[in-house]
Every structure is written in structure tokens, then in C-alpha cells.
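Visitor: Predicted model follows, preceded by the sequence.
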Amino acid sequence: MTQPIQKEINNGVATLTLNRPEVFNSFNREMALLLQAQLDVCEKDENVRAIILTGNGKAFCAGQDLKEVTDPELNPGFKKILEEHYNPIITKIRAIEKPIIAAVNGVAAGAGANIALACDIVIAHEKVSFIQAFSKIGLIPDSAGTFFLPRLIGFGKASALMMLGDKVTATEAEKLGMIYRVTSIDDFENEVATVANTLAQMPTKALGLTKRLLNESMSSTLEQQLNLEGKLQIEASETKDFAEGVNAFVEKRKPNFKGK
């Protein structure tokens, strides 16, 4: 039986692939719960130092599978969908202290777009579009879209995109600061692999602490942020990777970080 989430680990990089291409990788309960489980495994696996989240086929993710919510037998209800599916996915993406790349290989709509935007680095190819599709069917943005998108591109632009449901091309998204990088279709896989492999060879603990600081910066005062930077800088300075980085600098060689 085909699994709705495929996982592959190679050279410290775990690739999690949304695998319901026949419905543009839209989420049902099975896929949502399995993605959470695989994220938990990646978090605990010391051999995983970077994570790629991508989709199989023509889409990254079209959001919620509407057949599930319109089926009287299968429909879990929106309370359960949000509290047990999407909210935990977003929480785990932000809580895992390892870099997570959204490799957006096709359309990212609704919850699919917002899951991508919750990742640390978003890379998309030139044919990709992002759509806040909720208003088209009488819903409101979820999956932390109202949290992340205004912070990425500004309140006014986010408001317009969410209300109008406009398509945003990957090129436009890069210009807006919504995503990190747009590539050609031909260069997409190589670019994602290069970034992921680079991250997997970096000081994982320091990257994780950086991620924690960025999370806290969303609600901290300047004083609180400065205090936390001081605390976590001490923690970073006690890692083996810091010692290796300093020794490599003194010895004028490339550091060999172990993620510890």
C-alpha cells in the first residue's frame, strides 16, 4: 500500500514527501497524522541534521482534501482538523530545532501554502504559485497564515492576498520576501539539494538555537530578546561544534561540524 508520506534519509538530510499526487497532495487525516509522526522521528534522530518537505507530482500541496470534509462518514469536523491536523504540524515545524526547507515543487494553496511559509527556508521553481485560497470557499486562513504572512510581506499586502485570493507567482513571492529563492525548473532539485546538504554540514545546535531565538522574537521585547541571546550564546559556546569552528579558523581549514 502506498504511504501518503514518503521518507528518505541521505547524508544527514531527511526528505519528507507528501504523496497523494492524484489529489494534488491535499491533506486527509491519515496524511496529516503521518506527517506529524515523521516529523517527530526526524526531530529525535541525531543522524538527521536538515529536513526537506516537498510534494510528489505536479503540486506541493493543495491544502485540505474537501472530499473528506464533505463526506458525512469521513468528515472529522473543522475543530478536529485544526486542533489535531494542521496546528500540530505548524507547531512541530517551528519547534524542531533543525532547519526545515520547503521545496515547493508545484502549486501551494490554502493550508499547503501556509505550511510552506512556516518552514525556515522556502525554495520554489518559476512555475509555482502560492494561493491563499480560503476566501474562495467562504473560509478564513488557517495553519498560521495570519501569523506568518503579515510578518513576511507586511500587513496590507497580506490582507489583500487573503481577502482576494490572488495567485502569487514564485517570482513575485521572492520579490515580496515571502520566500527565500526562486529557481528555474531545471535547477530546482539541485538548488534544494545544495542548500539542504550545506545545512546538514553546519553546526546543527547553533542553527537550532537561532531558530528558537527567531521564534521568541515574534513576541519578545528588546530587553527580553537581548537576555535570551546572551543565555543561548553561552549554550552555543559550550558545544563541540563551537570548539571545532574556532580550531578550524585558527588552523585555516574547513570545519568538520558534527551537529553536537
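Guide: Cool, got the structure.
Visitor: use CA for all of it now, contacts and neighbours both
Guide: Will do.
Visitor: need the strands for the stretch 51-200 of the chain, in chain order.
Guide: For the stretch 51-200 of the chain, the strands defined by DSSP state E, counting those that start in this stretch cover 59-61, 100-104, 107-109, 121-125, 129-131, 167-169, 181-183.
Visitor: and the fourth one with strand 100-104, angle?
Guide: For strand 121-125 and strand 100-104, the angle between their directions (axes from the mean of the first three to the mean of the last three Cα atoms, to 10 degrees) works out to 20 degrees.
Visitor: Below is an additional structure, to be compared with the one above:
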Amino acid sequence: MTFETEYVTIVDGVLQITIATSANGTSMDFAGINAGTAALQKLDSEVGAVLLTGTGANFCAGGNVRGFAAAEDRAAHIHALATDLHEFVVALDETVVPVVAGVQGWAAGAGMSLVCLADIALGGPSTKLRPAYPGIGLSPDGGMSWTLPRIVGAGRAREILLTDAVLDADAAVRLGILSRLVADEDVRTEALNLARTLSAGPRSTYASIKSLLAQSNSATLSDQLDYERDAIAAAANGKTGREGVDAFVEKRKPNYT
């Protein structure tokens, strides 16, 4: 992977993307966002999972508001940032491998948007999420107006966005934005361990699961049943499906790698 940087690395089959650092108060770091887009668009064959993480006290405190204020043309500045962010969002959404987020501290603004894009998001008791857009007189980006209603329902999404609600960790789990909680000090470690486990799992199965879930947003039940039938039949003759079934019959652990 020739484009590895301080923001993008591969460890044990996990593509780790750093979206925020302690610089600028853990606001979104677009060096990491853009490096992540490049990596996702040319996903290395050894990658079996993606991990989103921040290296500072927070997962991501949102956009750099001081940078917004300092821009000569604020509209042009934010338009360019949103364009870069949305390229990352599309690349993240289109990846066939599981996406894990390790959400320590705050996930605000676009940071919360990225949490909503993860397949599995782990947080700690101190994790907090907030849309943050009304607080600075701006509207959502990063896909939050699309993902949040699909996670929590349209009515609850309206309330969260319009009231700029601060969601504590328990509320975020109850609403389905966070998958589960671990100890605050273990969030990054547990998220990496989960991503490693997924990377060693049945990758074609995960790809099929993600595809089926994505199709289910607009499919009828009848269509979805057809998609499921065709997918499981194809898997039965695939290398992963054969290994899984044979391992079960032979009473051994399957080797998907």
C-alpha cells in the first residue's frame, strides 16, 4: 500500500484511518480524510476491515470553526471542505468490508456523521454525541440528514437535529447510534481488536451482508427474499461458503484466511 501515511496504516488486515488529532482541538483533520478517501478508493486486497479513530481526547469534535471564521470566502471554504468530506463518505459507504468506529470522548458535527456511517461503533461511558450544527448556524453535512433518520427514525432525528441534542453514551446505545460501550480507556483497543476479528472472518459473507442491508432500504420484501436466495446460493459454491460448511461438519474452526 504505497500511500500509507501517518493518517492511514494497515495493521493485521485493518485499514486504520485517523480522522482527527489533538491539533486544532480534535477538529476534523482533512489530511486524514483525504488520505482515507485515497485508501478506500484503492482498497488493498489484504484489508478485511476499516477502523475510524481519533488520536486525541475526542473521536472528532467536528469542523474547525476557527478556520471557518478566518476564511476570506466562508461559503467557498466550507463548500470545498464538504466536497472532500463527502468524497470520503461515499468511499466509506461503498467499501465492502466492515467499518468500525472507536468513539472516545466527543463525536460532534461531522464527527457524529461519521459515527452514523460505521457498521459497528464502540464508545465508552464518557462518550457524547451532538449534531452541533444549529449551535453555529449551519446545516448538517457528512450524510447525517440521510443516516440519522434511518438509525433512529424520522421523528427522533428531527428532534435531535433541531434541538441540537447532546446524547450521552447510554442514550446513543439505546438509539442504536453506538453499538455498545466498553471502558473509556479501552475504546481504541477494543475497536481495533474487533476490527482485527472481523478482518480474519468470512469476508465475502460480510460483503454480502452489507449489500443485502443496503438493498433493503428500497426493496420490497418479495425482492429482498429473491436477493437473499440468490446470495446464499452463490455463497454455497464459493470458497468461503464451502470452507464454513465443511468446517462445521468436520467439527473444526473454519479458516477463512
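Guide: Received, thanks. Keep in mind that this is a model prediction, so the values were computed, not measured.
Visitor: TM value for the aligned chains?
Guide: With the length set by TM-score structural alignment, normalised by the length of structure 2, the two chains reach a TM-score of 0.90; 253 aligned residues with a Cα RMSD of 2.1 Å.
Visitor: okay, the strands of the stretch 51-200 of structure 1 in CSV with distance to residue 90 of structure 1 and mean neighbour count next?
Guide: Listed next are the strands of the stretch 51-200 of structure 1 as CSV, based on distance: least, Cα to Cα, whole Å; neighbours: other Cα atoms under 10 Å:
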stretch, distance to residue 90 of structure 1, mean neighbour count
strand 59-61, 14, 31
strand 100-104, 12, 26
strand 107-109, 15, 28
strand 121-125, 14, 24
strand 129-131, 17, 26
strand 167-169, 22, 19
strand 181-183, 21, 21
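Visitor: For residue 237 of structure 1, which of those is the nearest?
Guide: Smallest distance to residue 237 of structure 1 across these (Cα to Cα): 23.2 Å, for strand 100-104.
Visitor: Enumerate residues external to that closest one that contact any of its residues.
Guide: Residues outside strand 100-104 of structure 1 that contact it (Cα atoms under 8 Å, 6 or more residues apart in numbering): 50-55, 60, 93, 116-117, 119-125, 128, 192, 196.
Visitor: With distance to residue 256 of structure 1 as new columns, can the strands of the stretch 51-200 of structure 1 be given to me in TSV?
Guide: Shown next, in TSV, are the strands of the stretch 51-200 of structure 1 (distance: least, Cα to Cα, whole Å):
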stretch	distance to residue 256 of structure 1
strand 59-61	34
strand 100-104	21
strand 107-109	36
strand 121-125	23
strand 129-131	38
strand 167-169	38
strand 181-183	27
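Visitor: Looking at the ones you listed, which is nearest to residue 209 of structure 1?
Guide: strand 100-104 (13.7 Å).
Visitor: Using the aligned residues only, give the average distance of that closest one to structure 2.
Guide: Superposing on structure 2 and averaging over aligned pairs (mean Cα distance after the TM-score superposition for structure 1), strand 100-104 of structure 1 comes out at 0.6 Å.
Visitor: picking that back up, between the strands of the stretch 51-200 of structure 1, which one is nearest to residue 19 of structure 1?
Guide: Comparing those by Cα to Cα, strand 59-61 comes nearest, at 9.5 Å.
Visitor: To what extent does the closest one diverge from structure 2 after superposition?
Guide: Relative to structure 2, strand 59-61 of structure 1 is 1.0 Å off (mean Cα distance after the TM-score superposition for structure 1).
Visitor: Now do the helices in structure 2.
Guide: Per DSSP state H, structure 2 carries helices over the ranges 30-41, 65-70, 74-94, 110-117, 144-152, 154-162, 169-175, 187-199, 203-215, 221-236, 239-249.
Visitor: Mean neighbour count, those helices: which tops it?
Guide: Most buried of the helices of structure 2, by mean neighbour count (mean count of other Cα atoms under 10 Å): helix 110-117, with a mean of 26.
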